[in-house]
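[1] No letters, just coordinates:
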């Protein structure tokens, strides 16, 4: 009887895992075929389907894992599928997420992966089930193809670390091969759960309550290997907020005074705006964005953290700031500029498949236009912090240099940090392998005349 009970338990467990796999297939199809953002598509599915925490965790792992390893999985599948265009896309994605489990998830039995994939295929199209079964069983029977056998170096790195060839070449050119490979490897390491403690005096208390560790970068940051902080009472009560460690370094650089007039020129979703507002008493912050739904995100963030009275949102293109605000309006300005987002790949792996090298110069043009506009509204002696969540010089150091070359009434303010390895020429330059955070760039300029 014990054996029968255990067998029933296995059958029930595999049935639940099948729900997670089927859900992952739906989400991946939305991402690949409809261009949905991974985090939005996943959150939408989880919100609208009743799943246990265990099933949610598996579904999340399957989505982000398959997405992170997409190029690698496609290379393996190419050895077993002559023409992927002859398959319905959902069949190909089902094979991809099944292969991900076989290759990278040690705790799931291979027979369960194959059986669930076949069952899912049968429910959609009886004929597809035979192909799915054949491909997966052939993969299990044969020796796994060796990525190291790829002769062209950039192609090998591309397949091994699931990065487009252009991005492999770009990172190697900018950082050298050894550091580039360290960056490649780090992007496949799962993101930490990171929070900012709103009241610094409560850091130790929150650390104990959450079982977290102190951030080595942010004095108000806590991190865990994994965690769902947004479900906690601390989050709902506005005592913590979810924010990457590198992002937490931005607001303190402005050294806000209680009565400052502040502009956050590219504000949504508002994580930095609410951090800035926490320093103000009689001062006020104007938060800009182009879209109403993004302004609502800022307002929701401000309401939860109790700083709504210090933040005014306004729908405006940051390149038009000088047309709406008079000269000498602001004491401090933050330009957290629109960028390629390459520093966010670990958390948002679909970014690496949706960018191209030529995007960088077009983004640089927008970044300079924003700086040129907002600088006309800063007071003499006022400072502007310019930040991005990317790691490339075209969007970072080159923007700073071009701005200063064209604006002799501004000078660079040198930034400092206790972790000296992130300080480069007076800027904070954080690459993903250093502290397993987002890649980030922070610089500062001051109006001197």
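    Now that the structure is in, tell me what you want to look at. This is a predicted model, so every value here is computed, not measured.
[2] Please make it C-alpha for all contacts and neighbour counts, starting now.
    Noted.
[3] Does residue 98 touch residue 114 like I think?
    Yes: because the distance of 7.3 Å satisfies Cα atoms under 8 Å, residue 98 is recorded as touching residue 114.
[4] The structure to be compared is supplied as follows:
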């Protein structure tokens, strides 16, 4: 009989593993601003019994999604906050409150398992505290939450800086954006048109009892009516389908690559937009993907290999704001998926609300402008550059493009004629929609030939 894993032993109580204690260990470093769900959760899932993995994900994502409300509740319920060395208890209490407040887990099971998790964490002294706090919340929930109703962070479940910045940027949309951020994002797929049409994919899914709907704006997108394990989706492992949000799928349409062209995809990880470009445009002369982080560059390679596209692209681990990796040959099309705050994809990464800080936006904006300026010199006259972010803040989006246009006399903004998003003075902004696409920004720039006008007016 195989030996149980160290993690399984550490979080076991009697003959079963305590998933609440394991979830608390995942979230505790996040509360200290260390790492993210994407860095801490995979290892825990690997050592978690298969039948409990869905619950572990639910506890971690659900708690982080409701974090600001839950933090406000713990401040009301605890006489004294937990010490720094007891951040695992803080995480566990948040998990317990989330179960009682927002999950379908029976209250008695949620309460008992959460209280017992204090023993697994070797903090038996906290058992009585947890039992009293969670039962008090059960008894006095309405009164406690009513007392917090005037706190914007509780009402809108976002940090104050985020609420202030968003309402300033988008006075007519900010409330809808905050509401959408707190919803679970749908599972949207991209049909690989090298192997099948979207209609064919929809029919095959329907035959397998998996209802899905075509996306409204992406010609290759389809959204499942109910999320499921992607490995159980017919055609996924064979590369006929990929997971990609509808907003992200619009990049390939905007790049509009043509056979025989040289293409650069900068900041390309995890490679969804790159793979979409390759799927829709066979016969490209040369395709280069640049990614700064080696681990993220490996994810690009993994995705290319799953789709059988690894021979059609070169993946470089390099800095897109540098010229050291460039071979000196200009590109016909450049896609910049710029590093950003990720504030348009909070539904998929709810820890962004907690981990991101308002004072980081200005630094990100400078990085974005540096990358854009550097790569512009690698674009052929007459070429096209598509600038994209998954941000909803104009400081990272239209303001970057406006600054760039003022600096580059050979850059011309090209109006995006589309039904999706909201037209801006430059580019188009998409907001996260409940049941629909994520928040995204796109701008298209054309490089004028030497004998053309350098007027930057919209055409």
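    Perfect, I can see it now. All values reported here derive from a predicted model rather than from experimental measurement.
[5] Could you quantify their similarity as a TM-score?
    Superposed pair, TM-score by TM-score structural alignment, normalised by the length of structure 1: 0.89. Supporting alignment: 427 aligned residues with a Cα RMSD of 2.3 Å.
[6] ok, and for stretch 157-176 of structure 2, which residues are buried?
    157, 158, 159, 162, 163, 166, 174 (16 or more other Cα atoms under 10 Å).
[7] Centre of the chain to the helix or strand harbouring residue 22 of structure 1, how far?
    Per DSSP states H and E: residue 22 of structure 1 is located in helix 2-34. Per Cα atoms, centre = their mean, to the nearest Å, the displacement of helix 2-34 of structure 1 from the mean C-alpha position of its chain is 27 Å.
[8] One more: stretch 248-261 of structure 2?
    22 Å.
[9] Then stretch 213-231 of structure 2?
    For stretch 213-231 of structure 2, the distance between its averaged C-alpha position and the chain's averaged C-alpha position is 17 Å (Cα atoms, centre = their mean).
[10] what about it, start to end distance?
    Between the opening and closing residues of stretch 213-231 of structure 2 there is a gap of 19 Å (Cα to Cα, to the nearest Å).
[11] And the contacts of it?
    Residues external to stretch 213-231 of structure 2 that are found in contact with it (Cα atoms under 8 Å, 6 or more residues apart in numbering): 186-193, 197-198, 202, 210-212, 236-237, 243, 245-247, 249-250, 419-420.
[12] swap the cut-off to 7 Å and go again
    Residues from elsewhere that reach stretch 213-231 of structure 2, judged by Cα atoms under 7 Å, 6 or more residues apart in numbering: 186-191, 198, 211-212, 236-237, 246, 249-250, 420.
[13] Trace residue 295 of structure 1 over to structure 2, please.
    Using TM-score structural alignment as the criterion, the counterpart of residue 295 of structure 1 in structure 2 is residue 297.
[14] what's the distance between residue 78 of structure 2 and residue 89 of structure 2?
    Between residue 78 of structure 2 and residue 89 of structure 2 the distance, using Cα to Cα, works out to 12 Å.
[15] got it, and residue 161 of structure 2?
    Residue 161 of structure 2 sits 27 Å away from residue 89 of structure 2 when distances are taken as Cα to Cα.
[16] my guess is residue 96 of structure 2 meets residue 115, correct?
    No: contact criterion Cα atoms under 7 Å: residue 96 of structure 2 and residue 115 do not qualify, at 8.4 Å.
[17] Am I right that residue 429 of structure 1 sits in a strand?
    Yes: secondary structure of residue 429 of structure 1, determined by DSSP: H, G, I helix; E, B strand; the rest coil: located in a strand.
[18] pretty sure it contacts residue 421?
    No: the pair residue 429 of structure 1 / residue 421 is not scored as a contact, 8.5 Å apart, by Cα under 7 Å.
[19] circling back to that earlier point, more neighbours: residue 78 and residue 89 of structure 2, which one.
    Neighbour tally, residue 78 of structure 2 and residue 89, criterion other Cα atoms under 10 Å: the higher count belongs to residue 89, 23 against 13.
[20] In structure 1, what residue corresponds to the more buried one?
    Residue 89 of structure 2 maps onto residue 91 of structure 1 when the alignment is built from TM-score structural alignment.
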